[in-house]
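[1] return atomic coordinates for the entry below.
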Amino acid sequence: MGHKWQDILVSPTTSMEETITVIDKGALKLALVVNNDNQLLGVVTDGDIRRALIKHLSMDSEIQLVMHTTPLIAPPDTSRTKLLNMMNAKGLTAIPIVKNSRVIGLETLQKVMDAKRYDNPVFLMAGGFGTRLKPLTDNCPKPLLKLGDKPILETILENFISCGFHQFYISTHYMPEAIRLHFGDGEKWNVDIHYVHEDTPLGTGGSLGLLPNNLPDLPIIMMNGDVLTKIDFEQLLEYHNQHQPLCTMCVREDEYQVPYGVVEADESRIISLVEKPIHKYFINAGVYVVSRQLANTVSENQRVDMTDLIETAITNDHYIAMFPVHEYWLDIGKMVDFYQAQKDVMQGGRFDGGN
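    Next up, the predicted model:
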C-alpha cells in the first residue's frame, strides 16, 4: 500500500480550496473523496480542479461537484504486473485499493516500479491426474480448473508475481499441451515461464532432476500446483536465507479431537482420564524452499517424493527447517476442497484480500 494515503482523504463537502491544499501536501497528485465509513465516493486531481475553475466554479465549491465518481480501482492483492498495466493503460500515477467499497490503501506507480524483484526460480508441480476431482479432470488438467474467472495455477502464478518473482518452471505430465497453451512463455504476465515434462510420473520430488543445469545458484521455491494459499513468499525466502537449511518445509498446524474419553493407566491402575482430548500436530503444506545442494541429489528421471528426500536428509543429519503457515491455506485435493476454494474466491471469502 502507498505511504500516508490517509493524508489524502477528504469528505465530499470539503471545498476545492481545502482539497488543493491536501493534494499539495500529500505529493500524490490526487485526493480520495470518502464518507465517514471510508467508502470511496470519488477521486479528484489538481487538473480536475483547474478545469472546474475554467468553468467558473468558486473555490468554495464542494469537491463532490468536481470529483470523478467512477474512478479506476483495484482489489487487494492485485498483482504488481496487473497494477502496472492498469496505470500505464490509463496514464495514472496511483490506484486506490478498495475492499467492500472501502478504501484500504493506495498503490503508486513509483512503488510498483520500485518493487523488489527476486531471481529465485519458482517450480510449480502441475503434472498430476487429479483423479479425486473426476469427472471435472477428464478433459481438463486440475491446474486449469477455474476458481472464479481464472485457473487454479494462474491464481498461484499471480500470487508469486505480486511478490516480485519472475522466473517460473512448470512440471507437466497429464494433458501438458493444455497447460502450455494457456500459460505460454509468460509474456502475458511479463515473466518467463519454462516447462519440464515427466514422461512417466516421477513423484513429488523427481521433477527436480529435470530442471536445467544453468539455473542461478539460488534456492528454489517449490510448490504443489493444487495449493491455494496466501503465504508470504518473500518472508518465506528471507526465513530460509537466514537459517540456511538444506530445505525449508512449510507446515500447517492441524488438530484432531479424539471422540472418546482417553484413559492413561499404570498396569491395572487408572492414573488419568481425559475427556475427548484435542491433539495438535503439524502437517506438510506442500510448499518448500529447496537448496541447490538438495536439488542436485535428484537424478534425471529418478522417481522420488519430497518426503523421501527430506527423510533421507534428516537421517544424514542435515538441517531441515520448518516454516509455520498461519495464513490462508487450502489443499484442493478432493471435490469438497474444490467447492470450498470456489466459495472463498467467488464470494469474497478468506482468500480474497486477506489471510
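
[2] for the rest of this, base every contact and every neighbour count on C-alpha atoms.
    Fine.

[3] separation between the residue of the chain most remote from its centre and Tyr260?
    Farthest-out residue of the chain from its mean C-alpha position, per C-alpha atoms, centre = their mean: Ser268, at 54.2 Å. For Ser268, the distance to Tyr260 (C-alpha to C-alpha, to the nearest Å) stands at 20 Å.

[4] how many neighbouring residues does Asp266 have?
    Around Asp266 there are 8 other residues, counting by other C-alpha atoms under 10 Å.

[5] typed the wrong thing, it's Lys343
    A count of neighbours around Lys343, defined by other C-alpha under 10 Å, yields 16.

[6] what secondary structure does it sit in?
    Three-state call for Lys343 (DSSP: H, G, I helix; E, B strand; the rest coil): helix.

[7] how about Glu327?
    Secondary structure, three-state DSSP: Glu327 is coil.

[8] and it, how many neighbours?
    Counted by other C-alpha under 10 Å, the residues lying close to Glu327 total 15.

[9] one more, for comparison:
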Amino acid sequence: MTDWQDVVLTPLSNIRDAMRTLDETALRIAIVCDENNKLLGTVTDGDIRRGLLKNSDMQDSVSAVMNQSPRTVTRSHTRQQRIDIMDQYDLLALPIVDDTNHLVGLETLHQVLKPKKRDNPIFIMAGGFGTRLRPLTDNCPKPMLRVGDKPMLEHLINQFRVLGFYDFYISTHYMPEVIHTHFGNGSEWDINITYIHESTPLGTGGALGLLPKNLPKLPLIMMNGDVLTKINFTELLSHHESNNLDATMCVREMEYKISYGVVESQDGLITNMVEKPTYRYHINTGIYVLSPEYVSSVKPNTQIDLPTLLEQRIDTDKKVGIYTTHEYWLDIGQMTDYQKAQQDIKGFYS
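    Presented below is the predicted three-dimensional model:
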C-alpha cells in the first residue's frame, strides 16, 4: 500500500500531476495541501473527469478540479465511525486532520476493513495487585475485572487486533492463572500470546528484561493493562518511527484551574498578578513505544520503573519524545474510575 504522503500535492501542481499521482499510487485519491500542510481539498478520477468536461486544461492548477470541502475524520474517530462515514458517502478514503485542519494521515476503506498485519510486539503489564479496587480484586487481577461484558484486558487487546497487531506479550504476577485460563495462547482471538511471569515484581521497566531475545527488530508498544482507551496505536507508532525516536511516551494534556488570583513575586516585590489562571500539564498515560535497542538494553531481573529508564536514555543523548493524544483514555485505578468505565463502555464502540 502506498504511503499517504506520496499522494500529497500543492496548489502549484496541475491536473496532469494529479492524474500521474492517481495512476502511480494505489490509494485512488490525491490530497492538496498548502505549504504548512493545511488541507485544501482532495482529487479523485471523478473530479478530474468532471473538470475536463467543463473544459479545464491539463495544465490548469489542480485547484480547479479538487473537492474543496471533502469529508474528513480526526484521530478521535473510532474505526466504526470511519466505516460508517465511508459507507454513508460512498467513499474509498478519508483524510485524517487535526483540530486546525492540518493533514496528519489518510484512512482508506481497505485499511479500515482489513488492516495491515503488523509484526510489532505488544507488551501489556498485567501483574499488579489492584489494592485500591479491593474487594473486587481479592479473587481477580485488576486487568481481568469486567467492564461491560468483557474484562478490561480483552477490550484493550481488541483495540490492537482491529489495527492488525497480533503478537502479544503479557506480564503477570498476581493470580496469573485467571489470565491464562481466559486467553490461553490467544488462538480464539487469532493472535499469539506469550506470558512473561514475574516471580518478584520488577517494576514497569524491569519486566522488559524478561522478554525473549528473538523479538523482531521493530518498535515495541508497551502499556499498562488497566487502561480503557480509543488511542489509534498505528498513528502513535507512525509518529515514533517518522521522528526516529528511541522512545516515545504517550501523554495527555491536563488542565488545572486556580480559583484565586495568583501573585508572583521576587525579593518581596510583586512582579505579576494573574487572576484565576489555568495551568496545563502533560501527564503520562502509561503507554510507550520503545526501539529494539531500548528493549534489549534492560538486563534480566533488573528492578526499575520505566520513567527512570527513560531518564537514563535521555542522559545518554537518546531521542525520547512525546505523542500527545486527545482520544478517550481512562486509567482505572480507583473505584470511581471503575464505575465511570462501566458507563463509558456503553458508547465505546459507537
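
[10] give me the range in the first structure that the stretch of helix or strand Met19 of the second structure belongs to lines up against.
    Met19 of the second structure belongs to helix 15-24 when assigned by DSSP states H and E. Aligned by TM-score structural alignment, helix 15-24 of the second structure falls on no residue of the first structure.

[11] with stretch 148-168 of the second structure instead?
    With TM-score structural alignment as the criterion, stretch 148-168 of the second structure aligns to 148-168.

[12] pull the distance from the matching stretch to the chain's centre.
    Here stretch 148-168 of the first structure shows a centroid-to-chain-centroid distance of 7 Å under the convention C-alpha atoms, centre = their mean, to the nearest Å.

[13] so which bits of that stretch are buried?
    Neighbour counts over stretch 148-168 of the first structure (16 or more other C-alpha atoms under 10 Å) mark 151-168 as buried.

[14] swap in stretch 315-334 of the second structure?
    Buried, per 16+ other C-alpha under 10 Å, within stretch 315-334 of the second structure: 320-325, 327, 330-332.

[15] check the spacing between Thr108 of the first structure and Lys25 of the first structure real quick.
    On the measure of C-alpha to C-alpha, Thr108 of the first structure and Lys25 of the first structure end up 16 Å apart.

[16] ah, wrong one, I meant Phe323 of the first structure
    42 Å.

[17] cool, Leu228 of the first structure as well?
    Leu228 of the first structure is 41 Å from Lys25 of the first structure, where distance means C-alpha to C-alpha.

[18] with Glu238 of the first structure instead?
    Glu238 of the first structure sits 35 Å away from Lys25 of the first structure when distances are taken as C-alpha to C-alpha.

[19] tell me the contacts of Leu269 of the second structure?
    Contacts of Leu269 of the second structure were listed using C-alpha atoms under 8 Å, 6 or more residues apart in numbering, and none were found.

[20] returning to what we had before: ok, Leu228 and Lys25 of the first structure, which is more surrounded?
    Of the pair Leu228 of the first structure and Lys25, Leu228 is the one with more neighbours under other C-alpha under 10 Å, namely 20 against 12.

[21] now the closest residue in space to the more buried one that isn't next to it in sequence, what's its secondary structure?
    Closest residue to Leu228 of the first structure apart from its sequence neighbours, by C-alpha to C-alpha, 6 or more residues apart in numbering: Leu330 at 5.2 Å. Assigned with three-state DSSP, Leu330 of the first structure falls in the strand class.

[22] so who does Leu330 of the first structure touch?
    227-229, 337, 341.

[23] same thing with Ile283 of the first structure?
    Residues near Ile283 of the first structure by C-alpha under 8 Å, 6+ apart: 251-254.

[24] would you map the helices across the stretch 1-150 of the second structure?
    Taking DSSP state H, counting those that start in this stretch as the criterion, the stretch 1-150 of the second structure carries its helices at 15-24, 45-53, 79-89, 109-113.

[25] what about the longest one, distance to the chain center?
    By that I understand helix 79-89 of the second structure. Centroid displacement of helix 79-89 of the second structure relative to its chain, using C-alpha atoms, centre = their mean, is 19 Å.

[26] now it: buried residues?
    Neighbour counts over helix 79-89 of the second structure (16+ other C-alpha under 10 Å) mark 79, 82-83, 85-86 as buried.

[27] what does the shortest one give?
    By 16+ other C-alpha under 10 Å, the buried positions in helix 109-113 of the second structure come out as 109, 112.

[28] neighbours around the nearest residue to Leu106 of the second structure once chain neighbours are set aside, how many?
    Distance criterion C-alpha to C-alpha, 6+ apart; nearest residue to Leu106 of the second structure, sequence neighbours excluded, is Pro95 at 4.5 Å. A count of nearby residues for Pro95 of the second structure, using other C-alpha under 10 Å, gives 24.

[29] which position in the first structure pairs with Pro95 of the second structure?
    For Pro95 of the second structure, no residue is aligned by TM-score structural alignment.

[30] show me which of the buried residues of helix 79-89 of the second structure is closest to Arg134 of the second structure.
    Proximity to Arg134 of the second structure was ranked across those by C-alpha to C-alpha; first place goes to Arg79, at 34.1 Å.

[31] surely that closest one meets Val112?
    Yes - with contacts counted by C-alpha atoms under 8 Å, Arg79 of the second structure reaches Val112, the gap being 6.7 Å.

[32] can you pull out the strands in the stretch 51-200 of the second structure?
    Along the stretch 51-200 of the second structure, counting by DSSP state E, counting those that start in this stretch, strands occupy 93-97, 103-108, 122-125, 146-147, 150-151, 167-172, 192-197.

[33] out of the ones you listed, which is closest to Ile287 of the second structure?
    Comparing those against Ile287 of the second structure with C-alpha to C-alpha, the closest turns out to be strand 122-125 (9.5 Å).

[34] which strands and helices sit next to that closest one?
    With contacts taken as 3 or more C-alpha pairs under 8 Å, 6 or more residues apart in numbering; DSSP states H and E, strand 122-125 of the second structure sits against strand 167-172, strand 220-224.

[35] okay, these in JSON lines with distance to Thr21 of the second structure next?
    Formatted as JSON lines, those follow (distance: least, C-alpha to C-alpha, whole Å):
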{"stretch": "strand 167-172", "distance to Thr21 of the second structure": "35"}
{"stretch": "strand 220-224", "distance to Thr21 of the second structure": "33"}
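
[36] ok so, going back, the residue farthest from the centre of the first structure pairs with which position in the second structure?
    Using TM-score structural alignment, the equivalent of Ser268 of the first structure in the second structure is Gly268.

[37] from Thr181 of the second structure, how far out is its match?
    The gap separating Gly268 of the second structure from Thr181 of the second structure is 65 Å, by C-alpha to C-alpha.

[38] downstream of the longest strand seen in the second structure, the next helix or strand is which one?
    In the second structure, assigned by DSSP state E, the strand with the most residues is strand 278-290. Using DSSP H and E, the helix or strand that directly follows strand 278-290 of the second structure along the chain is helix 292-296.
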